[in-house]
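>>> Can you look at this prediction? I've put the sequence above it.
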Amino acid sequence: MPLARRLTLGDAVAIGLGSMIGAGVFAVWAPAIGAAGSGILIALAIAAVVAYGNATASAQLAAAHPVAGGTYAYARAEIGPWWGFVAGWSFVIGKIASCAAMAMTFAAYAAPAGWQVPVAAAAVAALAVVNCFGVTRTALLTRILVVCSLLGIAVAVGFGLGAAPTAAPGPLPDATAYGVLQGAGLLFFAFAGYARIATMGEEVVDPSKTIPRAIVLALGGAVVVYTLVCVAVVLVLGGDAIRSMAPLVDLLDAAGASAWAPVIRVAAAAASLGALLALLTGIGRTTLAMARESDVPRFLAKIDERHHVPQRAEIMIAVIVIAIVLFADLRGAIGFSSFGVLLYYFIANAAAFRQTGSARRYPRALQVIGALGCLVLVATLPVLASTIGAGVVLLGVGYRMLRLRLARV
């Protein structure tokens, strides 16, 4: 049974922005500035260039293959089943880590001390219920959350760029080439939301036109927002941002506008919920596509006849994310997520590079830039995150090899 095509261009852009804004603005600045130091703007530019190369690859593939599953489906069609499996598995594990990071970010801003873990788990459960009642409800809620987020960010950036700091900002660490690249790898975590648009290709109206436009619009909007916030944080907080768990709240304090802090906390909570909602939706669709091919258990391929969503997949993913929330660390989740997502996009670029004829929409040079950028950024991620990521990817490969062998017996 196919999914219903109900998402418009505005819905798709909102889902993409909702996936990016929360992560980039409210979760990643401390580790990214800690790694890149005074080269943080260079790191942001590198992450944006790699993201653009990846976005054009995703857009080109989505236009030719307007089905659920994103690069899992694209790579199966363009390169082969094994490439598709590694892409889908990397997406699922990386984005499950992202879900946990977003839930923790929401709780850090919205919950009182001591209640962060149960509040984060409750948020995952509540949004999983929303997803189970239909994709149009998901798109509407995402639009509301994105608007709330952008209003709060506008307040923080306005005060940060327009007011004189009450104290001199702390010095930024000196930049190194390795540090800048590691910072770019961590910042890439914030740019990966446009993948959610591609993974929902079976539910978008006129996907061959809507998906490429939505991906470019969502990414462009996110780049503008990240740049403004980065400049404001660096000018007002400087190196002090490295120790900040809530940099935009601290930015207001330093700018003498502490009275506006509740607005930022509400915006941060809304942004994190928007990212979490869109992440859960995208992972569910990739899991659905993998289940249809038996790359994960086939019972997850069931689509609810009333609401036209893969409810079993949504529920299973929510349970796993809640388990991670109970034991995970925010910075570790960001590094692990970046590993999975960068590997996913490396395969997306390889698949798009092989397209020919009328399927080609962008120069192959963009796919080369995207693929090489992914490899470089993966190599500079924290060692522990890369080691765990590689181990989980190999575990998935072992599972598929065992399933294929048993199927031949």
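The structure has been received and is ready for your questions.

>>> use CA for all of it now, contacts and neighbours both
Will do.

>>> Assign Leu172 to helix, strand or coil.
With DSSP: H, G, I helix; E, B strand; the rest coil as the basis, the three-state label of Leu172 is coil.

>>> And here is the other one:
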Amino acid sequence: MAHTDTPTVDDEDSGLRRSITGKQLFFYTLGDVLGSGIYVLIGLVAAAVGGAFWIAFAIGVTIAAITGAAYAELVTKYPQAAGAALYINKAFGSTALTFMTTVSFLAASFAATGSLATGFSSYFATVWDGPPALLVSLVFLLALVVVNFIGITESVVMNMLMTFVEVAGLLIVMGIGIWYIAQGDADFGVLTDISVSGNPALAVLAGIAFSFFAMTGFENTANVAEETIDPHRAFPRSLVGGMVVAGIVYVLVSVAAALTVPVDQLAGSDAALLEVVKQGILPFSTDFMTTLFSIIALIAITNTTLVTVVTQPRILYGMAKEDVVPGVFAKIHATRRSPWVGLLFSGVVVAALLLVGHFFQTGGGIDLVNRLALVTVVLLLAIYALVIVACLKLRGRDEDERTFRANTPLLIVGLVGNLAILGFSIYDDPSSLIWCAGLLAVGVVLFLVEYAVGSRNRPQGSRRGDPKTADRKEV
């Protein structure tokens, strides 16, 4: 598990195909970060903070971008699939910690996919209120699994095309804000209003916690490192650059929404950005614009969910080669070059999560979208903090002239920020830990299977994680 040999960027023995360009990687990052979070959860942020909720997005994106810089440094050292789990394994050499990181990341990705699929069905109902929401979510999930099976290049190209569409939707919101300002009706005082009772700092922290789901996704980019052309050159610019652009867009969209729609109306809506369009500020048919924006929102959710579905089997693939999960997850399809076993397993787990969530949701107990979003944030914040620590711990190891180095003081700020948001999230809703535990149990089963039978098909005298035995017979 503590093996630290670093492959070169041109190593093709892994079986994954290097086909993602730097430009595609930039849009892959941008499309994932600029996903459904801003479309679906902005109302919760407004409810927590008030008219100044753009501050929560600005601070949240800043902390996420600093964390992204840590990922960029580590990717240039270890351009392999597996992402955070690989970095933590390199830094600490602990089987247990690597296992917990892997499973936490998988659990977060599963929760995010479930939340997004549920959100997709909600928006779908605004266009066609026919099929049951659960059926829409499951068919949606199946379609993305099929696209992912076809291949990573096709998935990334589709992601890039959908990114243009979802950015167009956010540009519409910003355009409405500009039009409203030009008419002279804007009250800029609302942008400084933290209209909540209690401590304003805690109100902003609550807003950051809610908004952080919209910031997540950049970590998925690290999991396609093994399929990226020249990752040393592509990753720092594409990953950090994509996050900076996303952050600017988030702040501008938040300002436009706060200026054009009363904060209480935003706070009470499950589709807050749609409320901006419904104001009828632009000189176009409001019904047409509402329908158009709903379709754009569906595409935005599809884009984000596609990236989570791409990520899950690649985490399993990378960690199967490190002997943390059963070796069967290292299987790739002979012609499509996709990690198909992990893909099928991931689809089944998310489908089961949707079924269980639907059962509780129909009982009136939870809001599935918000619940799974919070679970995602709690799990990822813990991982982000560990990645920053790993980045600092690995300084001076496996480096050459091509290695990117993040700013150390900023990494310390990012670590404190991640821990602060994590602590507040758990304090604000401790029941989220129950859902986290349930998802982590899936990984426990995988680990126990690997621990019990993995050694049977590993050559005698070899150890876990030995790259020479990566092609052992799968469990």
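Structure's in. What do you need? Everything numeric here is computed off the predicted structure, so don't read it as measured data.

>>> separation between Ile317 of the first structure and Thr281 of the first structure?
As judged by Cα to Cα, to the nearest Å, Ile317 of the first structure and Thr281 of the first structure stand 10 Å apart.

>>> out of these two, which sits in the more crowded spot?
Set side by side, Ile317 of the first structure and Thr281 show more neighbours around Thr281, with 29 against 22, by other Cα atoms under 10 Å.

>>> Now do the same for the more buried one: its match in the second structure.
Correspondence of Thr281 of the first structure to the second structure, assessed by TM-score structural alignment: Val310.

>>> measure its match to Leu316 of the second structure for me?
Distance, Val310 of the second structure to Leu316 of the second structure, by Cα to Cα: 11 Å.

>>> Repeat that for Thr95 of the second structure.
Thr95 of the second structure is 15 Å from Leu316 of the second structure, where distance means Cα to Cα.

>>> Give me the more crowded residue out of these two.
Neighbour totals were compared for Thr95 of the second structure and Leu316, and Leu316 leads with 29 against 17 (other Cα under 10 Å).

>>> from memory that one sits against Gly342, does it?
Yes. Contact criterion Cα atoms under 8 Å: Leu316 of the second structure and Gly342 qualify, at 6.0 Å.

>>> Please enumerate the shared neighbours of these two.
329-330 (Cα atoms under 8 Å, 6 or more residues apart in numbering).

>>> Quickly find the element holding the match of Thr281 of the first structure.
helix 286-320 (DSSP states H and E).

>>> which is the next helix or strand following that helix?
Per DSSP H and E, the first helix or strand lying C-terminal to helix 286-320 of the second structure is helix 340-362.

>>> Which residues outside that next one are in contact with it?
Residues outside helix 340-362 of the second structure that contact it (Cα under 8 Å, 6+ apart): 110-111, 113-114, 118, 134, 137-138, 141-142, 145, 148-149, 309-310, 312-314, 316-317, 328-333, 366-368.

>>> With stretch 268-275 of the first structure instead?
With contact meaning Cα under 8 Å, 6+ apart, stretch 268-275 of the first structure is reached by 15, 18-23, 26, 99, 102-103, 105-107, 109-110, 123, 141-142, 145-146, 148-149, 152, 193.

>>> what's the mean distance for that stretch versus the second structure?
The superposed stretch 268-275 of the first structure is, by mean Cα distance after the TM-score superposition for the first structure, a mean 0.6 Å from where its aligned residues fall in the second structure.

>>> ok, back up a step: off-centre distance for the helix holding Val310 of the second structure?
10 Å (Cα atoms, centre = their mean, to the nearest Å).

>>> Likewise for stretch 78-91 of the second structure?
For stretch 78-91 of the second structure - counting by Cα atoms, centre = their mean - the centre lies 17 Å from the chain centre.

>>> quick one: the aligned residue in the second structure for Gly70 of the first structure and Leu448 of the second structure, what's the gap?
In the second structure, the residue paired with Gly70 of the first structure according to TM-score structural alignment is Gly83. Noted for Gly83 of the second structure: a distance of 22 Å to Leu448 of the second structure, by Cα to Cα.

>>> Among those two, which residue is more densely surrounded?
For Gly83 of the second structure versus Leu448, neighbours defined as other Cα under 10 Å are more numerous around Gly83 (29 against 14).

>>> Let me know whether that one touches Ile315 as I believe.
Yes. If you go by Cα under 8 Å, Gly83 of the second structure and Ile315 touch, sitting 7.2 Å apart.

>>> what touches both of the two?
Common contacts of Gly83 of the second structure and Ile315 (Cα under 8 Å, 6+ apart): Asn223.

>>> burial measure for Arg405 of the second structure, as a count.
Other residues within reach of Arg405 of the second structure, judged by other Cα under 10 Å, total 17.

>>> Show me what Gly183 of the first structure lines up with in the second structure.
Under the alignment (TM-score structural alignment), Gly183 of the first structure maps onto Gly207 of the second structure.

>>> what about that match, which SS state?
Here Gly207 of the second structure is recorded as helix under three-state DSSP.

>>> returning to that earlier point: where's the match of Thr281 of the first structure relative to Leu141 of the second structure, distance?
Distance, Val310 of the second structure to Leu141 of the second structure, using Cα to Cα: 12 Å.

>>> swap in Leu298 of the second structure?
The gap separating Leu298 of the second structure from Leu141 of the second structure is 13 Å, by Cα to Cα.

>>> what does Asp253 of the first structure align to in the second structure?
Match for Asp253 of the first structure (TM-score structural alignment): Lys278.

>>> For its match, give its distance to Gly423 of the second structure.
37 Å.

>>> quick one, what contacts Ala168 of the second structure?
Ala168 of the second structure touches nothing, counting by Cα under 8 Å, 6+ apart.

>>> what residue of the first structure takes the place of it?
Checking TM-score structural alignment: Ala168 of the second structure goes with Leu151.

>>> Now name the helix or strand holding that match.
Secondary structure from DSSP H and E places Leu151 of the first structure in helix 135-162.

>>> what angle sits between that helix and helix 261-292?
If you take axes from the mean of the first three to the mean of the last three Cα atoms, to 10 degrees, helix 135-162 of the first structure sits at 140 degrees to helix 261-292.

>>> Find the residue closest to the counterpart of Ala133 of the second structure in the first structure in space, skipping its chain neighbours.
Correspondence of Ala133 of the second structure to the first structure, assessed by TM-score structural alignment: Gln116. Sequence neighbours aside, Ala107 is the residue nearest to Gln116 of the first structure in space, at 4.8 Å (criterion: Cα to Cα, 6 or more residues apart in numbering).

>>> tally of neighbours for the equivalent of that neighbour over in the second structure?
Matched by TM-score structural alignment, Ala107 of the first structure corresponds to Ser121 in the second structure. The number of residues packed around Ser121 of the second structure, counting by other Cα under 10 Å, is 24.
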